[in-house]
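# Sequence and predicted structure, then a few things I'm wondering about:
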Amino acid sequence: MASLLDWSLIDGAVPAGLTFAGGAAFAVLLADGRRVWWRRILPLVLLGMLVLGVLIEVLVNQVWRPFADRVPTNTTLWITMIVGALVLGVLRALPQRWPARIGIALAVVVLAVCGVADINRYFGQFPTVGALFGSGQGPTTDLSQAAKPAASTVVVPPGKALSEVWQPPADLPAQGTVSEVTIPSSAGFNTRTGRVYLPPAYQATPRPKLPVLVLLAGQPGSPSDWLGPGQLATTMDKYAADNRGLAPIVVLPDHLGSELANPLCLDSKLGAAETYLAKDVPNWIRQNLQADPDPQAWSIGGLSQGGTCGLQLAVRAPEVYRNFIDISGQREPSLGTRKDTVNAAFGGDEAAFKRVNPLDILATAKFPRTAGLIVVGNKDGEFRPQQQDVLKACRRAGMQVDWLEIPGPHNWVVWRPALAQAMPWLAQHTGLTPR
């Protein structure tokens, strides 16, 4: 029998039970015998909910546009439902005595929990109860302890992969380590605390010089997203267990600056995000970690806006990153529309945007030494066509690009397994395993 922490929040008994409880709670909020309730109060509240839903769609998705992705209809509906439930609860409770008021308040809380749970089901953010409470993120270790310099390193002969010469010691740890790190910007780009995953093999002496994967969250997002909802430590530990402790070093920098910011991974009026990822982060890695220095062993990737960013850096800094993993990315860096993007980032200078836009660059330049993996959900109606355009542009530019389609829409149901399924491809293209 599965433990409580293993209970699924995506399908099965828990979501079904919450749906039933939410329906019962909504029935409690509606159950008022007053004639004025059915003729005036309830219709006005329902009308207000409809107006709120329209306002969210217009003001958030069309005017403000704080996110690279639009707020989905599922989320809009539940926001209006929860607000409506709160209003109904207050209006139902006013003429009641305290025992009834407590029951009505509980109904509002149950409906709100049901709404939050259903939004989580839509995004796949927390697949289990354990994930909700932070399990699977891996132990946090001070980097000064986890990344002590090794006296010697493994020498890999030309033409060989690291796995072909690697001999793990008997006392190799079963798990990797996760450390919080501060990666400074040379150009004043504001960043939050980053994370670094070091696989078990990093603790060995002689130390294997492992490949590097710089992995980016979506927007809104933070570096810890790949550890929490993304279950990165669990995924990488499993890969390492199947490969005698070997796995890439994974660096999770902050490429946004704040949860709602979107500097587009460009050097523009919005910040020096490109310089941060193309120079500052690689320099920090070289100074603080013993990694494979060959650009062929370096990759950058991410999900959604972070996937777009991975493509951008592969095109803009191919001397640093020879490989990229674009998971559910966009056709181009965007704040909603091309006009809004150009105005915000370059003061309306379309030519300046085209000089840094990956598809415009790919139309005229060749990248025969760059490899990419483009991943998307087969039910992602908005981003799948954009990824197909990216695939065609990359192949026309001479890149070695593969396509991976995973069952699901634009959410963690796709992004979480995407990393695990990308690992064999990544290992072969970075010299970790033979091709």
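That came through, no problem.
# contacts and neighbour counts: CA atoms only from here.
OK.
# quick one: residue 291 from residue 284, how far?
11 Å (Cα to Cα, to the nearest Å).
# Could you check which helix or strand contains residue 195?
Using DSSP states H and E, residue 195 sits within strand 194-198.
# Just give me the residue closest to the centre of this protein.
Residue closest to the mean C-alpha point of the chain, counted by Cα atoms, centre = their mean, is residue 217 at 3.7 Å.
# give me the element the closest residue to it other than its chain neighbours is part of.
Spatial nearest neighbour of residue 217, chain neighbours left out: residue 306 (5.3 Å); criterion: Cα to Cα, 6 or more residues apart in numbering. Per DSSP H and E: residue 306 is located in helix 305-316.
# hang on, the earlier thing: show me the contacts for the residue nearest to residue 217.
215-219, 326-327, 329 (Cα atoms under 8 Å, 6 or more residues apart in numbering).
# for comparison:
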Amino acid sequence: MSLDSLGTEITAVVVAVLSAVALSAVWNRGRGWQRISLRTVTAVLCLLSAAASGLLAVNRQVEIYPTWSSLTGGSPDGDVAVPASAPVRHSPKGQILNLSVAGPASNLTMPVYVYLPPGYQDDGTVRYPVVEALHGYPGSPTGWLNRLHVAKVLDQEIKTGRMAPTIVLFPYQTPDPLLDTECTNLAGGPQTETFLTKDVPAVVRARFPVRTDAGWGLIGYSAGGYCAIDLAMRHPGQYTAGAAMSGYAEPGIAIGNGTEKTLYNDLWRLKHLPVPAVALYLAAARADGQPLRDTHALAQAAHAPLSVTTSYIDGGGHNVQTWQAMEAPAFDWLSTQLGRPVTSSTPAPADDQSRSPASLAIAPHI
């Protein structure tokens, strides 16, 4: 069982209940130091198991540590079974692959999950649009895979034609699950922005048949929503559009050099810097205070050549259920901005090794 699974949480609750029963059963057993020892041991066990079950319940919601390996400082996806295999051409369903990106620009090495759409082919005749999907904090890409069931949503939207076949990337945003980078380059810390905007695109372009024009976009929820807005505005040459679900206008952390109040503050950028020619989709729940206020503020401050589309959900809040309701419309909107795959009548040579699958592995939908 993975660390953030329902089975692990239920096991912890059962142990906590049994510990409480044991404490009651031994309370009056023995005499003297024997009684004190029994009471002490079972009381400590009861407290530890109750605390563990509570922490596991919280972790299951926010996925600070999605795997046992990440808890002990190992690879964040180290517990995911990934039998070695290449992508399947013309698969009737989307495929989730696991790709390790060693970034020379950022000096970061982190895993990236890759969704390949139904019917995927890599013979050089088709080049796909790409979306980078960014998670919230605390969290990991497994929030998209497990909580938002993104593979199923993408399959459905592509099947119905509401979304074009698209390659979707799910990168980690920090090598430390307890360090919030908000997809920025921290002064003296991880260069996450560089990893996401330079290293990941470079590796994906080298290994998959993707578009090299304006067919790249971003999407994110919560802190990932801020990331989608900010990275689209900061890198208009790389991204055409960004979709934010419950996103923010500023990072809410200290970058280390004061730029969280200027260059990384999107309202400040709209007021003081040239406006980028990108499109933004801002979705917020009417009961979600800060994202709602920031959505209104960004929409009011925006002007050409930046375009902003807003979407609101009555009630809701800052939670998985709200993002599930926003998810499909946000991907559909992105697809209208990015367009469809482009085709070529000349296939790549049969021995073309430019997109070698050697470092790829098919990962189960966890």
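Ah, there it is. Everything quoted here is computed from the prediction, not taken from an experiment.
# Post the TM-score for the overlay when you can.
TM-score of the superposed chains, computed with TM-score structural alignment, normalised by the length of the second structure, equals 0.69; 305 aligned residues with a Cα RMSD of 4.1 Å.
# and the residue nearest to residue 217 of the first structure, what pairs with it in the second structure?
Counting by TM-score structural alignment, residue 306 of the first structure corresponds to residue 224 in the second structure.
# From residue 159 of the second structure, how far off is that match?
Distance from residue 224 of the second structure to residue 159 of the second structure, by Cα to Cα: 26 Å.
# same check, this time on residue 28 of the second structure
65 Å.
# Need the residues that contact stretch 427-435 of the first structure.
By Cα under 8 Å, 6+ apart, stretch 427-435 of the first structure touches 160-164, 210-211, 246-248, 296-299, 323, 371.
# List only buried entries from those.
161-163, 210-211, 246-248, 296-299, 323, 371 (16 or more other Cα atoms under 10 Å).
# before we move on, what SS does residue 301 of the first structure have?
strand (DSSP: H, G, I helix; E, B strand; the rest coil).
# What is the burial count for it?
30 (other Cα atoms under 10 Å).
# re earlier: tell me how far the helix holding residue 306 of the first structure is from the chain's mean position?
14 Å (Cα atoms, centre = their mean, to the nearest Å).
# Helix or strand next in line after it, which one?
Counting by DSSP H and E, what follows helix 305-316 of the first structure is strand 323-327.
# for that following strand, packing partners?
Here strand 323-327 of the first structure touches strand 298-303, helix 305-316, strand 371-377, helix 412-429, going by 3 or more Cα pairs under 8 Å, 6 or more residues apart in numbering; DSSP states H and E.
# And it against the second structure, how far off on average?
Using mean Cα distance after the TM-score superposition for the first structure, strand 323-327 of the first structure ends up 0.9 Å from its aligned counterpart in the second structure, as a mean over the superposed pairs.
# In the second structure, point out the residues matching that strand.
Using TM-score structural alignment, strand 323-327 of the first structure pairs with 241-245 in the second structure.
# before we move on, the earlier item: compare the helices and strands packed on strand 323-327 of the first structure and report which one is nearest to residue 358 of the first structure.
Nearest to residue 358 of the first structure, of all those, is helix 305-316, at 5.5 Å by Cα to Cα.
# helices or strands up against whichever helix in the second structure runs longest?
Of all the segments assigned as helix in the second structure under DSSP state H, the longest by residue count is helix 32-62. Contact here means 3+ Cα pairs under 8 Å, 6+ apart; on that basis helix 32-62 of the second structure packs against helix 6-26.
# List the buried residues in the helix it packs on.
8-9, 12-13, 15-16, 19-20, 22-23.
# Kindly report the same for stretch 219-237 of the second structure.
Quick answer for stretch 219-237 of the second structure (16+ other Cα under 10 Å): 219-234, 236.
# ok so, going back, and the furthest pair within the buried ones among the contacts of stretch 427-435 of the first structure?
Going by Cα to Cα, the pair spanning these furthest: 246 and 371, at 21.2 Å.
# Can you get me a residue count around the equivalent of residue 167 of the second structure over in the first structure?
Structural alignment (TM-score structural alignment) places residue 167 of the second structure against residue 249 in the first structure. By the measure other Cα under 10 Å, the count of residues near residue 249 of the first structure is 26.
# got the contact list for residue 249 of the first structure?
196-199, 210-213, 291 are the contacts of residue 249 of the first structure under Cα under 8 Å, 6+ apart.
# Pull the contacting residues for residue 29 of the first structure.
85, 88-89, 92, 104, 107-108.
# What of residue 141 of the second structure?
With Cα under 8 Å, 6+ apart, residue 141 of the second structure has these contacts: 113, 134-135, 170-172.
# Which of those sits closest to residue 319 of the second structure?
residue 135 (12.6 Å).
# Residue 204 of the second structure maps to what in the first structure?
That one, residue 204 of the second structure, aligns with residue 285 by TM-score structural alignment.
# burial count for the spatially closest residue to residue 381 of the first structure that is not a sequence neighbour?
In this structure, residue 381 of the first structure finds its nearest non-sequential neighbour in residue 409, 7.6 Å apart by Cα to Cα, 6+ apart. Neighbourhood size, residue 409 of the first structure [other Cα under 10 Å]: 22.
# Then residue 229 of the first structure?
24.
# A strand includes it, no?
No. Read with three-state DSSP, residue 229 of the first structure is coil and lies in no strand.
# What is the equivalent residue in the second structure for it?
In the second structure, residue 229 of the first structure lands on residue 147 (TM-score structural alignment).
# Rebuild the buried residues of helix 6-26 of the second structure as a markdown table, extending it with distance to residue 58 of the second structure.
Conversion of those to a markdown table gives the following (distance: Cα to Cα, whole Å):
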| residue | distance to residue 58 of the second structure |
| --- | --- |
| 8 | 12 |
| 9 | 10 |
| 12 | 13 |
| 13 | 13 |
| 15 | 17 |
| 16 | 16 |
| 19 | 21 |
| 20 | 21 |
| 22 | 25 |
| 23 | 25 |
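# and of those residues, the nearest to residue 42 of the second structure?
residue 23 (5.2 Å).
# From residue 56 of the second structure, how far off is the nearest residue to that closest one once chain neighbours are set aside?
The shortest distance from residue 23 of the second structure to any non-neighbouring residue, by Cα to Cα, 6+ apart, is to residue 42 (5.2 Å). Per Cα to Cα, residue 42 of the second structure is found 21 Å from residue 56 of the second structure.
# Between the two, which has more neighbouring residues?
residue 56 (23 against 20).
# Now do the contacts for the closest residue to the more buried one other than its chain neighbours.
Residue nearest to residue 56 of the second structure in three dimensions, not counting chain neighbours: residue 9, with 5.8 Å by Cα to Cα, 6+ apart. Residues in contact with residue 9 of the second structure (Cα under 8 Å, 6+ apart) are 53, 56-57, 60.
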